[in-house]
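In: Fold the following for me, if possible:
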Amino acid sequence: SKLTRTRSGNFLLANAFEVADLVQYIRSKKEEATNS
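Out: The predicted model follows:
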């Protein structure tokens, strides 16, 4: 597939997933603070 063709593409894809995880983590922390 096009996603696995280049290392730079894989690197950017991995970064995108890491950023998404970080955003989810921050959102969950904000929700905890709001709920409590």
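
In: C-alpha from now on. contacts and neighbour counts both.
Out: Fine.

In: Now do the helix or strand hosting residue 15: distance to the chain's middle.
Out: According to DSSP states H and E, residue 15 maps onto helix 7-35. Taking CA atoms, centre = their mean, to the nearest Å, one finds the center of helix 7-35 at 3 Å from the center of the full chain.

In: So which elements touch it?
Out: Packing partners of helix 7-35 (3 or more CA pairs under 8 Å, 6 or more residues apart in numbering; DSSP states H and E): none among the helices and strands.

In: buried ones in it?
Out: The neighbour-count check on helix 7-35 (16 or more other CA atoms under 10 Å) flags nothing as buried.

In: Now the second one, please; I'll put the structures next to each other:
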Amino acid sequence: MPNRQRQAEIHDADISRALRLGVPGIRRVLRDFKKRVRA
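Out: Alright, predicted model coming up:
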């Protein structure tokens, strides 16, 4: 089971989506991740 304390980290779904999309997808995921961390 995923550790709830690790919720702030990039999720597996984000990683797999980024891998499918390639570098542009990784950039988008990182941007979304930074927004999530700031929120």
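
In: Residue 24 of the second structure maps to what in the first structure?
Out: Alignment note: residue 24 of the second structure maps to residue 8 in the first structure; criterion TM-score structural alignment.

In: which residues touch that match?
Out: Residue 8 of the first structure makes contact with no residue under the criterion CA atoms under 8 Å, 6 or more residues apart in numbering.

In: how far away is it from residue 14 of the first structure?
Out: 10 Å (CA to CA, to the nearest Å).

In: cool, residue 27 of the first structure as well?
Out: For residue 27 of the first structure, the distance to residue 14 of the first structure equals 20 Å [CA to CA].

In: Nearest residue to the middle of the first structure?
Out: With distances taken as CA atoms, centre = their mean, residue 20 lies nearest the centre of the first structure, 2.0 Å away.

In: what do we get in the second structure for that one?
Out: With TM-score structural alignment as the criterion, residue 20 of the first structure matches residue 36.

In: Determine the three-state secondary structure at the residue lying closest to residue 9 of the first structure once chain neighbours are set aside.
Out: Excluding the flanking residues, the one nearest residue 9 of the first structure by CA to CA, 6 or more residues apart in numbering is residue 3, at 6.1 Å. Taking DSSP: H, G, I helix; E, B strand; the rest coil as the rule, one finds residue 3 of the first structure in the coil state.
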